[in-house]
Structure formats: C-alpha cells, structure tokens
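Peer 1: dropping the sequence and predicted coords here.
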Amino acid sequence: MPGNNSSAGAEDYDFILVGAGSASCLITSRLSQQLPDHRILVLEAGEHFRNDPKVQTPGLSPSLQSDPTYDWQYSTAPEPGLNDRRVKHPRGKLVGGTSAINSHSVVFPNYEWHDRIAEDLLSNSGRGDWSSQGMKDCYRRWYTGSSKPGVNDDVGSLDRVQTSYPPTMDALQLQWIKAFEELGHATSTTGFSESTAGAVTITNAIDSSKGERSHAGTAFLEPALKRGNVTLRTGVKVNKIEFDEASTAEGRLNARGIRYTYQGEEHLISAREIILCAGVFGSPSILERSGIGSKQVLAAANVPVLYELPGVGENLQDHLNCGLSCETQDDIPTRDEGLWDPEMRKAASLEYEQSRTGRLAEGPAYSFAFTPLQMLETPSETQQLTESVKRWVEGETDPSLRSQYSFIQKTIESPREATATTFLVRSQRHRDTESLPKDTPPFVNANFVTVIAMLAHPFSRGSCHITSDPSHQPEIKFNYLSHPLDTEILARHLLLIERLFQKPTFTALRKPNGKRLPRTFPRAISSLEDAKDILPINAATNYHPSSTCSMMREDLGGVVDEGLRVYGTKNVRVCDASILPIIPRGNILTAVYAFAEKAVELICREVESSA
C-alpha cells in the first residue's frame, strides 16, 4: 500500500484530505489537535521529501520550479493576449505543495477585500465569518517570527510557519522606502489591515534561525504525523469522489469515499467527509471527473452528470505582472554578479554550507509597495480611467461578472487601495526572450534594479477543465489581457514605474545613459502606447492562479458556499486557492492559510454542534 503511514487501524476515516499542499497541511495540523478522536487520511500525488537540501535552501527556489521531481509543470494553452505564448505554471509536486517551491514572499490582503467578499458575493449567513473582523484571528494564527504574537494567539500549542525579515537591508532596499516617502507616502503596514498606500519591507517564509525555507509540510504536517490520528499516503492519484446512488433526503449527493490509483491498482477508501485541497487546477478536475460541473464540459469528457454546477473550473484568475529594469551606478551592489560569475556562485554556496547565511539564505523579494494609480497620476488621468471602468461595469450583463467588476471598481476609485502591488528585485529580469533571436545571451553583463507592477485585481477571466483523456493535464486558459481594462491599468502602472525612475531617489541610483530592459524596448517609456506595446511581449505570471471553485452564491456562479461545502453535496468541501472568489492584491498564500484556518473553525463548530 502507498504510504508513510503514521497510524494504524481499519480503512475507515472521519476526514479524507485530497492533496498535501498548503491548505491541507494546515487543516490536518489543526484537526489533529482539536479533534484528537477523529481519524484523518491525507492523500498526496507527489512525494514527501524530508530534509531535502534543494527544498530547504531559500535561494534555490527557481531551480525547483523547473524540475519535474518537484513541479507538476502545468502549462497554459497558447495565450492570444501574450502573442500566443504558452505560460508555465509551476505547482508543487510534494508534501507542502507550492509553499515548498515558491519564492517565499509574505504579502497580506486588505480588510476591504474581505468585507466586499462578505457583503457582495456571499449570503447573509456567511458575512460574519468572512468579513475582515471575522478573519483577523485567522491571519494571525498561521505564522510567527515577524511580529509579537497577540495575547490570545496560543503560541505554545499551535504549529506555525516561520517568517523573517532580511538579515540586513542593502542600499536598494533602503532607497526603496525613501523613494515612496519622497512621494509623500509613509511606510505602509505589513500585515492584514485596512489599506494604505506606500512602500513596505515584508517578511519571507524563511526560518532565520536555520536559514531554511519554512513551508506547510514542515510547519504543519510533520508535527501532525506524530499525533497518532493522521495517515499520509503519497504517490496516490485520486480519480474521483464516489457518491451513494441515492441522494439524501434534502436531495444532495452523499460522498462515501475516494477512488484512487496506486501503482496501477485502483482502491476505494471510505470517509465521513471529503476535503479537496488539490489546488486551483486539481480540485475542479476531481469535481468534474466525479460528475459535478458544467453539462457541456462533462459531456465532452464522457462523464455522467450527477450535479450540474457550471462554475466548476470557471472564473480562473492570476496576477499578471510587467517590469522595467535600469542599470545601476557601479557602486550599487545588486544580485546580478551571480548570474555570470561562477566564482561568486561558488562563494555563496560555500557560505551557505558553512553558516546558513548569505544570498542562498534569503528570498528574492522583500521590497513591496501598495500602489493606487492616484499615487503618480494626474487627477484628469485617473478620472478618465474611472469613467471608463464605470462604463464597462454598467454594460456588463452577466450577473457574476457584474458583481465582481463592481467589486474591482471600488478598489480603482479608492486612493488608498492598490490597483497594483509593486515590488523591487535587485537584479535584471527578462520576460521577452521568446521575442529575441535564438542566439541572444540570457543575461546582460551589467548591474540592474528592476521594478515590477503586479496587476492587483484583473478583469480577465479564464478556465480550467478536464478533457476526454483522463491521463492528460486539464486544459488551462487564463485569457490574459483579454479584457481591455487589464491592458489599460497595467500599462498605466508601467508609466508609474517610469515616473518613479525619474524621481530624485532613483535618479541617484541609475547610471546616466545606462542600459534599459526589456531588451525589446531598451529606452524610457514616454507614452501609454509605449507601455501597451510592451505588455504582450514582456508581461508574465506571478504564479498565483486562483478562483476555479469560487466561494460565492450559487446564482453568481459559485462552487462552494460560505461553509466551503460544494453546492449539491452533503459532505464535500474545497479549501485551497481555488475558493478565493476574487484574487487578493498580493501573493495569495497568506489568504490560502487564513482560509484554511477558517475551514477548521467551521468544521469544528459543526462537529461540536452535532455531538
């Protein structure tokens, strides 16, 4: 049998969690403590890499994201808005999921995002749980190391991700804060809070005492496996959820277990409740293979319909970003030397081996800013955009999209809320390689600073659906830049970066007449049209896919209700990035952990009320 079994007994469980990714590991940890008499099974398609140096070393995260040992290597269909490029989407193929291969940055959503989800997208019964006030404790509980714990955080008994600031602040990181103070925006808060505009130094999910990555597998699942009521099985391919033939008295589907394959042999294992945590691509695929989804999609895949739920696999969103790089003065240290100097790479490796310090002990990005367009636009420029957004929202006839677009409209009109999360990278960045001759060197022999704008809440929507061949990965289409407002807003943020480069702080950092990137546009942007021309060539994903099993009202295209239960089912929930109905402003992992904390609250509340 597959395994890494940590408990024995009959093949019957209270909970089966499908996937051992970020949300699943946290949920397992909390349930194993709070419901010690309940048996929990975690099924993971990847492997459990304990004490793997590649996973532990923070600076090696880029290599994990192209290695099939650690990465499922999802890829999109050709994206028309990006010149028909196929966009790779790394997803973790190991215990800990994508939290074990990502680039560590810890960026929080804002209060307004949660309050609008609660008010605009959920039924009345869910508004208290999912409002900002209902979620505050959920955002505090999953991590430690970056701030003093609250009085009621129960630090001694909770498993937590370790986070840390950079050990020292270099010149570029210090100047980043100064650049925004120069614009009249004081340093913003780093945690879950009400929106403010400005720069911030954030933490990374790195245990500074060890110089190692801290991810869901090490922080949550490892301790849970020692408690005796958790079983982990790896190398398992979940085929579908098996339902009873007869519906419940309320007309809902009752899941009796999971059908999975291990080493070519199929198994059926029973549980009282199923929790899908297979990720933004995996969870909708399992629902569809189980007969829950759009009639058209299921018919094309030759799957009988058990419950028609058109929202499954729809509403796919991602953070598209685009950056500009400028060459720095010779006395400004950057990370570029390591790109072409093998001796520097050897020295960094040696330092890490000896002391767990240096470049390999750090994440790539700590310097972020929450940037409304109003920060550097003229009032007339902003008014032009808000009027255009208003026309698009009023003209939208789809009720789900109209609700979501109205949500985004409020963000755009607010001078405090970020229309892009902007961040600084202390090196050059190339995303236009496919547009250059094949013999073009991968790097430029110079030192650069790069500023990247990540579109906070895109209007474009995509999909992820199974095909008729169950052995194939699902067909993934983000439809990047398919909505004109995404091009308009992201292009404006490129102009804001250019304006930032012209301010005194960055002027002092930049080499006069120095090189510029992208190489397909090696000069300063002078117009909105320049910026729009760059996007199809140089825009890239921030690897934040979300929303394919959205928590919304069913009439708005939702897949799970405010209890995270799949519509039409009695005992199937989903909890991972797929349930975020609208993508938050920054890196989505903080929200995934917080939603998992809320899932535990909801489950334990139900168990207690039924006892």
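Peer 2: Received the coordinates, thanks.
Peer 1: from here on, just use CA atoms for contacts and neighbour counts.
Peer 2: Fine.
Peer 1: now do the buried residues in stretch 507-519.
Peer 2: The neighbour-count check on stretch 507-519 (16 or more other C-alpha atoms under 10 Å) flags Leu509, Arg510, Lys511, Lys515, Arg516, Leu517, Pro518, Arg519 as buried.
Peer 1: scratch that, stretch 354-372 is what I was asking about
Peer 2: Taking 16+ other C-alpha under 10 Å as the criterion, stretch 354-372 shows 356-372 as buried.
Peer 1: which ones are touching Glu394?
Peer 2: By C-alpha atoms under 8 Å, 6 or more residues apart in numbering, Glu394 lies in contact with Arg402.
Peer 1: any idea which element it lies in?
Peer 2: helix 379-395 (DSSP states H and E).
Peer 1: narrow the buried residues of stretch 354-372 to those in strands?
Peer 2: Here DSSP state E is the test, and the buried residues of stretch 354-372 give Ser367, Phe368, Ala369, Phe370, Thr371 as lying in strands.
Peer 1: just put the buried residues of stretch 507-519 in CSV and tack on distance to Thr248 and secondary structure.
Peer 2: Below are the buried residues of stretch 507-519 laid out as CSV (distance: C-alpha to C-alpha, whole Å; DSSP: H, G, I helix; E, B strand; the rest coil):
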residue, distance to Thr248, secondary structure
Leu509, 67, helix
Arg510, 67, strand
Lys511, 70, coil
Lys515, 67, coil
Arg516, 64, strand
Leu517, 60, strand
Pro518, 59, coil
Arg519, 61, coil
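Peer 1: who are the packing partners of the helix ranked longest in the chain?
Peer 2: If you go by DSSP state H, the chain has its longest helix at helix 589-610. In terms of contacts (3 or more C-alpha pairs under 8 Å, 6 or more residues apart in numbering; DSSP states H and E), helix 589-610 is packed against helix 22-34, helix 132-141.
Peer 1: which one of the ones you listed is the most hemmed in?
Peer 2: Comparing the helices and strands packed on helix 589-610 by mean neighbour count (mean count of other C-alpha atoms under 10 Å), helix 22-34 ranks first with a mean of 26.
Peer 1: if we can go back for a sec, and the next helix or strand past the helix holding Glu394?
Peer 2: helix 399-413.
Peer 1: how far does that next one sit from the chain's center?
Peer 2: Put simply, helix 399-413 sits 21 Å off its chain's centre (C-alpha atoms, centre = their mean, to the nearest Å).
Peer 1: second structure follows, compare the two:
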Amino acid sequence: MVYDFIVVGSGNGACGFLSRYLDSQAAGQVLVLEEGENFFYSSDIAHQLNWLKSFAEGRLFKLHNALTPQNIPIISGRACTMGGGGSINYTMIHESSEWLSAHVGQSVEYWQDLKQSLNQRFKRNDPAEDLSPMTQQVLQAAEPFGFRRIEDAIAHIPNHPEQDGKLLHLFPTLFNPFGQRTHSGVSIVDWFDHRITLKTQCRVKELQLETTETGELQCVAVNVDNLLAETTESFSLAEGGSIILCAGADTPRLLLPYKQDLGNGEIGQQVSDHILLPLGLYLPKTGIKTTPKDNYVPVFATTIWQDQLSAEATVCTFDFFAGEFDRLLFLVSHLFLALLLPNSIKRLVVKNPWLFYFTKNAVRILIQVITFLINGVRIAWNWLTGKPSQQELELVTAILKFKPSSAGYYTEDGSRIILNFFDQDPQTHFNQDKTIATTVIKNHMDFLNALGDQPHWLVKGLVRLLTQIPYSQDQVESYVDTYSRKFLLTEQHLAGGCLYGTVLNQGLDHPQDTGKVYGATNIYVADLSSVPLPRVSPQMTAYLLGFHVAEQLCSDHPNNLAIAHPPLN
C-alpha cells in the first residue's frame, strides 16, 4: 500500500498536524510511524503515580548523546511515546504571538486565532477553579515577592505576554485530584479515522530520496526498523505524496545525510534546550496535604533577566513539584543521574542506551532503599513521639529553567548534539548563563524558602554535601559554578535544527510550501525543530507548529480554518 502522507513521529507536532488535517475534506491516506509504544495500551502510565515509575525506569525517557564543546556530558533526552511528553504530563503555556510571527511568519492576529482554534480541542477547564492546597500555597508564597497572577489565557491555556515583570501562570493539567488521567495530548486526534494507519514501535531509519528533473530531491519511501519483529520494512509514498517530519530530535538527524544534496548547510544548526537547575527540598507547611495532581504543580512563575548588552531579555521560569517522598523522587530520578554520577561515567551513559537503562534502574533501586530506611526511621520516631505511624513524608521542591545564551548543533554524522551551555565570551570572559542563574536564584531565595519548611539540618546537610543545592544566598555562587562543570541538565524539549527562513519555506507566497525543506519537493517539518528554542516551556508551541503546517497545506480545501476563524474569547 502507498500513502499520501507519511508522518514520522506521533508527538506534540504530529498530534497538532493530524488534528487539523483530519478536519479538512482531504481524502489522502496517512501513515503514522512511532518509535514508542501504543499509548492506548500502555495502561500503566494512565495514572500519575504509575507514570512516575515508568518515567524513572527509562521506558518513556530516552537519552541524547549531548555534550558541551568542552566535552562535559549533559543529561538531555525526550519522551518516547504517542503524543510525546504532551500526552504524558503536558505543561500548557503558549509562546507569545509576537515571537511566533517573528520566527515563523504570518501576522500576530493569525497566531492568536490559530491558538484559539487549537486550544478549543483540548477542552480544558479554568485552572483557577478547585485549586489544591499546595497550589494555593505556591501562589501565596510568590505574591509577597512581587509575582502577580496574569489573565492572558486563550480557552483557559495561558499565553506568555511580551512584557517585563514577575508573572504567575496557572495552567490546566491532565489529572483530577486523585491522579486519574482525564485528558491527554493524543485525544485531540481521531485515531479511528479511516484515513489514518498507525504503526507503533517502528523507528524510521532513513529516507529514500530521488533527484527530480529540476534537480530537487523527492522522498519516495522510508525505511523502518520494526522493533517488535526485529525486521526492516519500507513504506512508499503515492505519487504527489509528502512526508511530514515530526520526530523531534530525530528530524534534523534524518535530514543530515542529505545536507549537501539539499544545498543547505544550516540543517542541524541552532539547536538548544532549556538549562534546568534543581533547587531545594522543603516540607509542606503544617496542615497542607499534597495530592497526586501536585506532582507537577500547575503554576509557572516567570521573571525577566536582561543585561544592557543583551539583545533579548531572558525569560526565567520556576516550576514546582510536590508529593509523597517515594513517588516524587521517581519523577526526579534522572536529576540524580546528573547530580550523583561523575562526568567520566556520564559520558559513557549518554553514549550507550543500555548503560543508561542500567544506571537509571540502579538509581531507582537506590531511591527505594533510601525510602525504606527513611520510612523505617520515621515510623520508629513517630511511635516514640506518639504520632500516627502511617503518616507519609511529603516534599515540595522547585526548578529554575531558562534559555541558554548560545545555541548548539548536531555533529556532521548526527551521532552527538553539542549544546553551548555556560558559554564564556573569549574576549570579555563574561558568562551570561552563569550570571543569569546566580542572579535569579539569589534574588528569589526568600521566595523559594517560603514554599515550605526546611528539612532537618542533617537532611539538609546531606543534600548540600551531595549536590551543593543552596538554601541561602551565600551558597548560590558555589552551587552554580559546580553545576556548570558537573551537573548539567536540560528540560528535555530540544528545539531547532531546521529553522524557518533558512532550512524551511515560510509559505508566505504559497501556503502549500509552508514548512517545506528548501531543495526538496515533498519533505516538510512540523515540530519544534522548525524554530529556535521558545523562551517558555515549549510543548504547546510544538502542537501549534504542527497545527500551523496542516492549516496551510489544507488551505485549498473548503473546510479551511484560515477562511473562518472562531471568535476570540
């Protein structure tokens, strides 16, 4: 069988593309190829608690071979499943329409309308309703330090504005207070539509390209490794068909072998991910009980750092996590790979997937042993002090993330990703990333300490000994310096490598060329690879980019959203 579209990947961008494409009256048959498991049969990740364990065990999280130019390893990866990270635990905030207009094309009004069309498909309730006690605690802790809640949402999904200031963004989550999944990023696609064929656990190995009479390259088929059958298959495009690359970090990698033939040296350039710094562990304030929904507290706290010499302000975001000790540590177990392993071992871990699986599980077992010992001590202490022995230990913590000042790139063979974290100016020796991290953490240390009560001094001392995570301003500089040399970690949402305007056509003259790779007749990119790293959490931007490509490709069909946008709320 041949297909009119072959979509490589089924993550955020693919879900956005398919959701819009299936709305059109186009009759083309679509093959979707996904390396991960079928989401609908992965029942053990349908609950927040079980997902945490799956994430920690390495079933969903796949590591990149990422290094700095100084050969310092970086724990950076991706979620490998239908819907990508957005189907598992999405963080809902849009990049500003002004930013999208500048980096992708189209008007600000176009992006506002497109967000409205996309957001309505998620059918999200107002996140300000029925706030958990922990969410309320985070909001109350932030407001005395200058943060204010902003009402700039479209269909209840926040939209980052183009303005300075300390802002609090409430966003909808996938879970009810019991931790049960009620929504998912994959639910915006009708997977039972007769036009879709879904094949999971199929890794696209290479594109089959031919040269046309005009000298351009045309994709005629894809070669796939079937991970279940352990065989190689080939799937062909129909005449006039197109391939839509939504494979995240693999999108530039699939194009790199043809960079010279495409005549485009920018493929694989301008790649980046947010720097992520873990911050202190705290005990919830007396009387505040956490829920499974609080594992990812649905609040972003954003602030701005800007130097007079900087061309662009840096948006810095605090994320918050809370829950029972043994469960919460599953979520952050990959942090411990960054914090506990020496660089020499991490270089091997990022290069060898089997070693990553081994170390990930070793960390998981270590966490379980520590949890058992701590719970044993707590039960004994509670018995001696007359407290209920079943009382669970709960924690609240935060991370800081921001866009690095310099972008990175893929190596020529695609085997490594070089990320320019903590890049120092050779002339002035100014290190912008280090300055941002140090300044922002120092300026917000009182806010962080207001999230909860500090743990016992012995526990805090152990945390400091292993990680140097600060609890006071005078400890910040040492922590950031150590982190920049030993603990590098990313948000796990790689962007760039195939940017609009250099690698991809913006489609301003011909809508059907939107997202098309220059030098090719039928290869399109519809994911985060097509833009520089957004300033805020990029999952909604990925959905929107896929939605945008489909919107333009479907512009010659009667049911076109570009003709009749729904009114803004």
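Peer 2: All right, it came through fine. Everything quoted here is computed from the prediction, not taken from an experiment.
Peer 1: next, the TM-score between them, please.
Peer 2: Remark: TM-score between the superposed chains equals 0.74 [TM-score structural alignment, normalised by the length of the second structure]; 480 aligned residues with a C-alpha RMSD of 3.6 Å.
Peer 1: show me what contacts the aligned partner of Pro534 of the second structure in the first structure?
Peer 2: Pro534 of the second structure maps onto Pro584 in the first structure, with residues paired by TM-score structural alignment. Shown in contact with Pro584 of the first structure (C-alpha under 8 Å, 6+ apart): Pro109, Asn110, Trp113, Ala456, His457, Ala591.
Peer 1: what's the closest of the residues you listed to Leu494 of the first structure?
Peer 2: Among the contacts of Pro584 of the first structure, Ala456 lies closest to Leu494 of the first structure (C-alpha to C-alpha), at 13.6 Å.
Peer 1: hmm, back to that, tell me how far the match of Pro534 of the second structure lies from Trp113 of the first structure.
Peer 2: 7 Å (C-alpha to C-alpha, to the nearest Å).
Peer 1: ok, Arg519 of the first structure next?
Peer 2: Counting by C-alpha to C-alpha, the gap from Arg519 of the first structure to Trp113 of the first structure is 36 Å.
Peer 1: make TSV from the buried residues of stretch 507-519 of the first structure and add distance to Asn229 of the first structure to it.
Peer 2: TSV is the format used below for those (distance: C-alpha to C-alpha, whole Å):
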residue	distance to Asn229 of the first structure
Leu509	56
Arg510	58
Lys511	60
Lys515	59
Arg516	57
Leu517	54
Pro518	53
Arg519	56
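Peer 1: closest to Pro399 of the first structure out of those?
Peer 2: Pro518 (39.4 Å).
Peer 1: quick check: the closest one touching Asp432?
Peer 2: Yes: shown here, Pro518 of the first structure and Asp432 form a contact pair, counting by C-alpha atoms under 8 Å, at 6.7 Å.
Peer 1: now the common contact residues for those two.
Peer 2: Residues within reach of Pro518 of the first structure and of Asp432 at once, by C-alpha under 8 Å, 6+ apart, are Asn538.
Peer 1: do you know how far the counterpart of Gln34 of the first structure in the second structure is from Cys554 of the second structure?
Peer 2: By TM-score structural alignment, Gln34 of the first structure lines up with Ser24 in the second structure. Separation of Ser24 of the second structure from Cys554 of the second structure (C-alpha to C-alpha): 6 Å.
Peer 1: which residues are in contact with each of the two?
Peer 2: Asn560.
Peer 1: right, and Asn535 of the first structure touches Ala491 too?
Peer 2: No Asn there; residue 535 of the first structure is Leu. Yes: between Leu535 of the first structure and Ala491 there is a contact at 7.3 Å, judged by C-alpha under 8 Å.
Peer 1: returning to what we had before: save the helices and strands packed on helix 589-610 of the first structure as JSON lines, and put in distance to Ile101 of the first structure too.
Peer 2: Below are these laid out as JSON lines (distance: least, C-alpha to C-alpha, whole Å):
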{"stretch": "helix 22-34", "distance to Ile101 of the first structure": "11"}
{"stretch": "helix 132-141", "distance to Ile101 of the first structure": "22"}
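Peer 1: what's the closest of those to Thr467 of the first structure?
Peer 2: helix 22-34 (26.0 Å).
Peer 1: mean deviation, the closest one versus the second structure?
Peer 2: For helix 22-34 of the first structure, the mean deviation from the second structure after alignment is 2.1 Å (mean C-alpha distance after the TM-score superposition for the first structure).
Peer 1: OK, contacts around the match of Gln34 of the first structure?
Peer 2: Residues counted as contacts of Ser24 of the second structure (C-alpha under 8 Å, 6+ apart) are Cys554, His557, Pro558, Asn559, Asn560.
Peer 1: these, buried ones only, as a PyMOL selection?
Peer 2: The PyMOL selection below is limited to those of the contacts of Ser24 of the second structure classed as buried (16+ other C-alpha under 10 Å):
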select buried, resi 554+560
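Peer 1: with the contacts of Ser24 of the second structure in mind, which one is nearest to Val369 of the second structure?
Peer 2: For the contacts of Ser24 of the second structure, the nearest to Val369 of the second structure is Cys554 (54.7 Å; C-alpha to C-alpha).
Peer 1: residue in the first structure paired with that closest one?
Peer 2: In the first structure, Cys554 of the second structure lands on Cys604 (TM-score structural alignment).
Peer 1: how about Asn38 of the second structure?
Peer 2: Aligned by TM-score structural alignment, Asn38 of the second structure pairs with His48 of the first structure.
Peer 1: circling back: who wins for neighbours among the contacts of Pro584 of the first structure?
Peer 2: The residue in these with the most neighbours, by other C-alpha atoms under 10 Å, is Ala456 (31 neighbours).
Peer 1: which of the contacts of Ser24 of the second structure sits closest to Cys202 of the second structure?
Peer 2: For the contacts of Ser24 of the second structure, the nearest to Cys202 of the second structure is Cys554 (27.3 Å; C-alpha to C-alpha).
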